[in-house]
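# turn this into a model:
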Amino acid sequence: MALETTRFDIQNYIKTHEDQTGYLDAVLEDGDPALIAAAIGDIARARGASQFAKDSGLSRETIYKVFRPGGNPTLDTIAKAVKVLGLRLSLAPASNSTKGPI
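Below is the predicted model:
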């Protein structure tokens, strides 16, 4: 008997603000810029790219272009997107950091 599989789509799992925040937080833990950009894009699409574009002041084209793996968004673009998510950018010490304050 053949194993049936279905295509995984993150959109099915990030419907609430809490799910979206948790998803982004998990991706930020990894620290991979390409994954972070892709996660923001996933959330933008889950919320509706047109509305996300309107709320952020970014074009839909920009959202689809830069918030994907390899998209390389600017800090300004990330800041606009994060603000729409009801979040803010901040820094915290890495858990494995052995260096003291700057």
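# rest of the way, CA atoms for contacts and neighbours
Will do.
# element containing the most centrally placed residue in the chain?
When the chain is reduced to its mean C-alpha position, the nearest residue by C-alpha atoms, centre = their mean turns out to be residue 40, at 2.1 Å. Using DSSP states H and E, the secondary-structure element containing residue 40 is helix 33-47.
# what's that helix packed up against?
Helices and strands touching helix 33-47, by 3 or more C-alpha pairs under 8 Å, 6 or more residues apart in numbering; DSSP states H and E, are helix 17-30, helix 60-66.
# that helix relative to helix 17-30, how many degrees between them?
Counting by axes from the mean of the first three to the mean of the last three C-alpha atoms, to 10 degrees, helix 33-47 lies at 170 degrees to helix 17-30.
# one more to put side by side:
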Amino acid sequence: MSKADRHINVADLPEFDAALYLDSPESIAAYLTDILAAGDASLLASALGDITRARGMTEVAKSAGITREALYKALRPESAPRFDTINRVCTALGVRLVAEPLPN
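Below is the predicted model:
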């Protein structure tokens, strides 16, 4: 088989789902740390949505004291959730946001 015969059609590849890989507090913390470095609120909302799906939307909503519907709305990719919501979701997920100094 030649290289031309091994062409991969991107449309045939399965859609990537980060939730499948967020199976430990360490993987969740590493994922959030990378996302926070981007400084994009909607990306953070989307990432928290990935993590919440991995943990179970109903369970996280209950632990965070937020309705499931409100959690879905707050964590959709184009949203900009309030800090209180982010903090409550992080607490429900067993992680916390921390500050560290920027490198010089």
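# quick check: TM-score for this pair?
For these two chains in superposition, a TM-score of 0.82 is obtained (TM-score structural alignment, normalised by the length of structure 1); 96 aligned residues with a C-alpha RMSD of 1.6 Å.
# residues near the corresponding residue of structure 1 for residue 51 of structure 2, how many?
Residue 51 of structure 2 is assigned residue 43 in structure 1 as its aligned equivalent, the criterion being TM-score structural alignment. Using other C-alpha atoms under 10 Å, residue 43 of structure 1 is surrounded by 26 other residues.
# skipping adjacent residues, who's closest to residue 43 of structure 1 in space?
For residue 43 of structure 1, the nearest residue in space outside its immediate sequence neighbours is residue 20; the separation is 6.3 Å by C-alpha to C-alpha, 6 or more residues apart in numbering.
# list the buried residues in the helix holding residue 40 of structure 1.
33-47 (16 or more other C-alpha atoms under 10 Å).
# distance from it to structure 2 after superposition?
Following the fit onto structure 2, the mean deviation recorded for helix 33-47 of structure 1 is 0.8 Å by mean C-alpha distance after the TM-score superposition for structure 1.
# which SSE is immediately downstream of that helix?
Tracing the chain C-terminally past helix 33-47 of structure 1 and defining elements by DSSP H and E, one meets helix 49-56 next.
# return the distance of that following helix from the chain's centre.
Mean C-alpha position of helix 49-56 of structure 1 versus that of the full chain (C-alpha atoms, centre = their mean, to the nearest Å) differs by 14 Å.
# ok, stretch 68-75 of structure 2 next?
The gap between where stretch 68-75 of structure 2 is centred and where its chain is centred comes out at 13 Å by C-alpha atoms, centre = their mean.
# can you check stretch 36-53 of structure 2 too?
Between the mean C-alpha point of stretch 36-53 of structure 2 and the mean C-alpha point of its chain there is a distance of 5 Å (C-alpha atoms, centre = their mean).
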